[in-house]
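**Student:** structure for this input, please:
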Amino acid sequence: MQRFAKWSVRHPGEYQSIVEVLLSNRSLTPEDISNSPDVLQDPCGMQDMGTLTRRILDAIERNERIVVFGDYDVDGVTSTAVLLDFLDKVGADVMPLLPDRFRDGYGMKPGGVQRALDEKASLIVTADNGIASFDAVDHANASGVDVVVIDHHSPQEKLPEALAIVNPNRLDCTYSFKGLAAVGVAFKVVQALVGECIPQQERRSYLNSLLDLVALGTVADVAPMVSENRVLTRRGLQVLAQTERPGLRALKEASGTRDQPVDTTTIGFFLGPRINSAGRLASADLALNLLRSKSGQEAEIYAEEINDLNQQRQQLQKAGVSQAEMQVEAEGPVDTKIVVVKGDDWHLGVIGLISGRLTESYRRPSVVCTEMRDDDTFTGSARSAGGYNMVEGIFRCADLLTEYGGHAEAAGFTGPTVNFPAFKQRLEEDADARLSNDDLTPCLELDAHLLPHHISLQTIDQLDTLAPFGSGNEPPLFLVPKCQIERMGAVGKGAHLKLSLDVGGQKCDAIWWRQGERVYELSEGDTVDVACALEKNTWNGKTRIQLVLEDLRSSE
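**Tutor:** Next comes the predicted model:
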């Protein structure tokens, strides 16, 4: 019944303020969760910002063809959309190019540069890529085309020889906040540019109008939800709730969230996956076109197509997870600190999702590879757990790969199929050397105990003052002891478990996502402890408290 072997309550005692408990548990200060725009730093504090903005301004003034080379995930698409929005507004000669996941793989390659050259570009601006595009930048330089890089991915020791590289994670960049998503970096670039191109009285409102896109990319990329990201996302969610963009309005309609409150869950579970599905299964251009739609009719066409792709993505993901789990189980007990699997034809667009599910199931880092391209190469996606730095682990296998990059939590790569056995062995040895059994022991971190009188709409309102939640400011989780199950049943075609609980005489609804099969392990009348979040559930005009379960165990 119990999913996590260990529950740890960070603040097991009594408390006066739940907000103070949460800040202490996360080692955050009130400044870290400030809503003041004073948190936003001067964009010119980023290394190379002056060089980058001067080159873009020169291109605008000279009417040079600018190509914005983006990426196919939500962060890449929204970064591209932010830059295009500004460049269109100031009358630049600009066009986007997005890589094809299947033909091009991640990032800008020499072939992508050639596409820009064919479009008569004299300046290439990357968005959410470029920090590792050595060959592509060399090709552009040799062809007399300038490249300026806007990225946030971890750099290698050497940087490409681009004209300018704006990335807060550069080792020589003194910009103190390192957690911006690429769309956040793109926004900072626009913030640095508006002073030269847009009348002063319009600048503030224009920058605010971009924040729906910034929130979308920041949340979908799981960027740390503190400091600048928090301020940009909090305001961006407000803009998104009232967005005038036909594409986002159509997407909210297609995802069933048009009349729902807009929060990070809306993006993370409804809007983001749909935008990602375009690049996963077809072309990211569909998602970019949706975001840039000028009419409701045009937007509805794109939103419907993207919604259909998302349904296909769900089916491919479900099949891939099942096959990957069968492969893991066929190899016997999992005694390595990392799971590495490879399929012949798992779809490139879902291997990252399969990896995420394996990491969740086996409580350890996972790597999922596929030979779908059928060109004697394998392509993989990796997700971390237990504190293992995924991209550094991949870097240590670099001699076996042809392409690689990513973050501490997630990475991607490609290599010759003949190297896969050696890659698998080295990565397993690397993880075994750096992770202990304690690192991988499933432990659910809970913030505090909740007594019946704490379970109230007032408490939820207090928690909402800390929103938006995300990495670094995780959603609060609580231990609610001695709950009696009054009713229960599987809902959503058996996928989820719905319960009615008696908590010290208070009746509470509860939902446990993706745990519908647990209905056979429990009985009405059982007394259980639940680990849960609190949320408001509004139905037919009535708002009630709902416990969203993360785990459940028999009460002692």
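**Student:** going forward, measure contacts and count neighbours with C-alpha atoms only.
**Tutor:** Will do.
**Student:** nearest the geometric middle of the chain, what residue?
**Tutor:** Nearest residue to the geometric centre of the chain (CA atoms, centre = their mean): residue 221, 2.4 Å.
**Student:** so how many other residues sit close to residue 382?
**Tutor:** 28 (other CA atoms under 10 Å).
**Student:** which residues does it contact?
**Tutor:** By CA atoms under 8 Å, 6 or more residues apart in numbering, the contact set of residue 382 is 352, 355, 356, 365, 366, 367, 368, 390, 410, 411, 412.
**Student:** once you drop chain neighbours, what's closest to it?
**Tutor:** Sequence neighbours aside, residue 367 is the residue nearest to residue 382 in space, at 4.3 Å (criterion: CA to CA, 6 or more residues apart in numbering).
**Student:** helix, strand or coil for the one you found?
**Tutor:** Per DSSP: H, G, I helix; E, B strand; the rest coil, the local secondary structure of residue 367 is strand.
**Student:** contact partners for it?
**Tutor:** Contact analysis of residue 367 by CA under 8 Å, 6+ apart lists 338, 339, 340, 341, 355, 380, 381, 382, 383.
**Student:** isn't the fifth one up against residue 366?
**Tutor:** When you say that, I think you mean residue 355. Yes. In this structure, residue 355 is within contact of residue 366 by CA atoms under 8 Å, at 5.6 Å.
**Student:** what subset of the contacts of residue 367 is buried?
**Tutor:** 338, 339, 340, 341, 355, 380, 381, 382, 383 (16 or more other CA atoms under 10 Å).
**Student:** buried sites along stretch 325-333?
**Tutor:** By neighbour count, with 16+ other CA under 10 Å as the criterion, the buried positions of stretch 325-333 are 325, 328.
**Student:** so what touches that stretch?
**Tutor:** 334, 339, 341, 358.
**Student:** how about the contacts made by residue 457?
**Tutor:** Counting by CA under 8 Å, 6+ apart, residue 457 makes contact with 536, 544, 545.
**Student:** want to put them side by side, so please do this one too:
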Amino acid sequence: MRGISGKEWVFLWEEIEPPQEWVERYGKLGAQILANRGLKPEDLSKNLSDLLEYSKLEHIKRAADVIAWAIKNGKRIVLFGDYDVDGITSCALLHRVIKKLGGKVISVTPNRSTGYGLSKDLVQKLNHYADLVVTLDNGTTAIEELSLAKVPVLVLDHHNPREDVNYQNLSEKVLLVNPKLLDIEELKVVSTAALSMLLSYRLIGDDLMDYLYLPALSTVADAMELVGLNRPLVLEGIKSLKETLRKEGHYGIKELLKVLKDQENITVKDLSFYLVPRLNAPGRLHRAELSLKLLLEDREKEAARLVRQVESINLKRRQLQEILVNKALKKVEMYQTERHFIVLKTRPEYIGLAGIVAGRVANAYSKPCAVFAVGKEEATASVRGTPEVEVYNPLSQLSHMYLKWGGHAYAMGLTIWSKDLQEFETKANEIFSQVPRKTPTIHVDAYLPLRDLSQEHIRLIESLEPFGVGFEEPIFLSEELTISNIKVTGYGCFVDTKEGYSFYCANQNLVEKLRVGRARVLYSLSRKKHELVDLAWL
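**Tutor:** Coordinates of the predicted model:
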């Protein structure tokens, strides 16, 4: 069966039979959900102490010793982050820890005009100002820039390393902590703020627990897999968010939490749909330092003022984003529907929204997409893949063209000379024409008629949270329904059925295809609202 999304529905319960002992332990539905994901019950049994054990790693110990030395000797420490939530939360966490220990610290974030990561000019400036530089969520690929450092540099990062670099030959002034260079598989899927957490635990022990919401936010924001060590981190981070409401200080995050209707029952969706976009917004349109200031703010009135600023910027971001996405989809429809790799161009000032636009286009057409912000000399792109097609490894074949690049399997950034854009577009399309295309699919966990739905089902789903990348929210198939009413809102729509059920649809690509009529619905289950995932007309 194929839905209006254009994706084939795969009924996993017809293909996978859960072991009987799981059925006895979790019930038929719970066992089916676990089996569908290729998981065992013990895969969900990790706790925070398992993650904190890695604070004993030699790399983490050396990094903590460097910071402790700088604090003890009154050295000036400069934290240099990124403009996204992982970079911001990493800075906020280490800034708070160093301040708590009496250190001299200043945090710096880049802006979109200066670009991602270290530049040679910035390194030269830091040589004169800092006694210790700590780069957070960047630095792994900045080999040439790091070679210019005359002060100690600690690099905490989780981005893919360069294949053309022998990292054993880094300058003796540089200490690089990147889990992708360590032979520990379960650490390779943690965020930079999670690394900052391990480092912080080494420095302040259990006092770290007050700040667990910071690495939790980064884990969700960077779409880290919510299996293994990331699960307890996010769960404990959500608990930490709730606990801040009853503690002194932390007014920045307290004020931000007011955007949630239900602060006592915070979910991963609340983080990903409400908190993360707001923290990202200043870095997308203006300067990320506004969000960093907010996370460091402990004065109630000032925190409220900063949240108002963030809220205003986020509203502008949403409005501009929809304009750019609509323009991009029209351009693709006119010129690029037959291409294997979609390339779009926008103005330099919109680079902060390029990743969102690329993701929406890639999702709409099930093809990888690059959106370039084109300047007179340089063009910088955000590239997004699809669940079926990675982008990092295929595009690494063109690394000789890049002035700067880095990222992960399904999301990356790169900069080239503007004059080479046409050549890049042609070669990238050739590369992806050779990449096997899989049929886009939606994996459906079980047939669960809405007429049979109970509070027990909802409690079961809640017991399996958090859901996210690698442990996706369960999707269910409904009985035959009659769509009777569609009410479009600003960023989605409510769908009512003749049988008395209601869904919310946030997928703009689906909203415009909805109408009244008989259908089978794919939906996700939530205590707050059921979300329409896809629909097939009968």
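**Student:** farthest-separated two in the buried ones among the contacts of residue 367 of structure 1?
**Tutor:** Using CA to CA, the pair of these lying farthest apart is 338 and 380, separated by 14.0 Å.
**Student:** structure 1: matching residues for stretch 274-283 of structure 2?
**Tutor:** Using TM-score structural alignment, stretch 274-283 of structure 2 corresponds to residues 270-279 of structure 1.
**Student:** shared neighbours, residue 355 and residue 366 of structure 1?
**Tutor:** Contacts common to residue 355 of structure 1 and residue 366, judged by CA under 8 Å, 6+ apart, are 382, 383.
**Student:** in helices only, show me the contacts of stretch 325-333 of structure 1.
**Tutor:** residue 358 (DSSP state H).
**Student:** among the contacts of stretch 325-333 of structure 1, which are located in strands?
**Tutor:** Residues from these lying in strands, with DSSP state E as the criterion: 339, 341.
**Student:** pull out the buried residues from the contacts of residue 382 of structure 1.
**Tutor:** The neighbour-count test (16+ other CA under 10 Å) marks 352, 355, 356, 365, 366, 367, 368, 390, 410, 411, 412 as buried among those.
**Student:** reformat the residues you listed as a markdown table; add distance to residue 42 of structure 1.
**Tutor:** Formatted as a markdown table, those follow (distance: CA to CA, whole Å):
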| residue | distance to residue 42 of structure 1 |
| --- | --- |
| 352 | 35 |
| 355 | 38 |
| 356 | 36 |
| 365 | 37 |
| 366 | 38 |
| 367 | 39 |
| 368 | 40 |
| 390 | 31 |
| 410 | 29 |
| 411 | 30 |
| 412 | 32 |
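**Student:** which among these gets closest to residue 512 of structure 1?
**Tutor:** residue 356 (18.9 Å).
**Student:** so who does that closest one touch?
**Tutor:** With contact taken as CA under 8 Å, 6+ apart, residue 356 of structure 1 is in contact with 366, 382, 383.
**Student:** distance of residue 334 of structure 2 from residue 508 of structure 2?
**Tutor:** Applying CA to CA, to the nearest Å, the value for residue 334 of structure 2 to residue 508 of structure 2 is 19 Å.
**Student:** I misspoke; the intended subject was residue 394 of structure 2.
**Tutor:** Noted for residue 394 of structure 2: a distance of 29 Å to residue 508 of structure 2, by CA to CA.
**Student:** what of residue 203 of structure 2?
**Tutor:** Distance from residue 203 of structure 2 to residue 508 of structure 2, by CA to CA: 46 Å.
**Student:** between those two, who's got more neighbours?
**Tutor:** Between residue 203 of structure 2 and residue 508, residue 203 has the larger neighbour count (other CA under 10 Å), namely 21 against 14.
**Student:** so how far is residue 71 of structure 2 from that one?
**Tutor:** According to CA to CA, residue 203 of structure 2 and residue 71 of structure 2 sit 11 Å apart.
**Student:** residues in structure 2 aligned with the longest helix anywhere in structure 1?
**Tutor:** The residue-count maximum for a helix in structure 1 (DSSP H) belongs to helix 296-330. Taken onto structure 2 by TM-score structural alignment, helix 296-330 of structure 1 occupies residues 300-334 there.
**Student:** so which bits of the helix or strand hosting residue 202 of structure 1 are buried?
**Tutor:** Counting by DSSP states H and E, the element that carries residue 202 of structure 1 is helix 200-209. For helix 200-209 of structure 1, the neighbour count (16+ other CA under 10 Å) marks 207, 209 as buried.
**Student:** immediately after it, which helix or strand?
**Tutor:** helix 211-220.
**Student:** quick check: next helix or strand after that following helix?
**Tutor:** The first helix or strand that comes after helix 211-220 of structure 1 along the chain, using DSSP H and E, is helix 227-241.
**Student:** tell me what angle the following helix or strand past that next one forms with helix 296-330.
**Tutor:** Per DSSP H and E, the first helix or strand lying C-terminal to helix 227-241 of structure 1 is helix 246-254. Comparing the axes of helix 246-254 of structure 1 and helix 296-330 via axes from the mean of the first three to the mean of the last three CA atoms, to 10 degrees yields an angle of 60 degrees.
**Student:** packing partners of helix 246-254 of structure 1?
**Tutor:** Contact analysis of helix 246-254 of structure 1 by 3 or more CA pairs under 8 Å, 6 or more residues apart in numbering; DSSP states H and E lists helix 284-291, helix 296-330 as its packing neighbours.
**Student:** which one of the ones you listed is the most hemmed in?
**Tutor:** helix 284-291 (a mean of 23; mean count of other CA atoms under 10 Å).
**Student:** mean shift between that one and structure 2?
**Tutor:** Taking mean CA distance after the TM-score superposition for structure 1, the mean distance separating helix 284-291 of structure 1 from the aligned residues in structure 2 is 0.4 Å.
**Student:** elements contacting that helix?
**Tutor:** Under the contact rule (3+ CA pairs under 8 Å, 6+ apart), helix 284-291 of structure 1 is packed against helix 74-89, helix 246-254, helix 272-281, helix 296-330.
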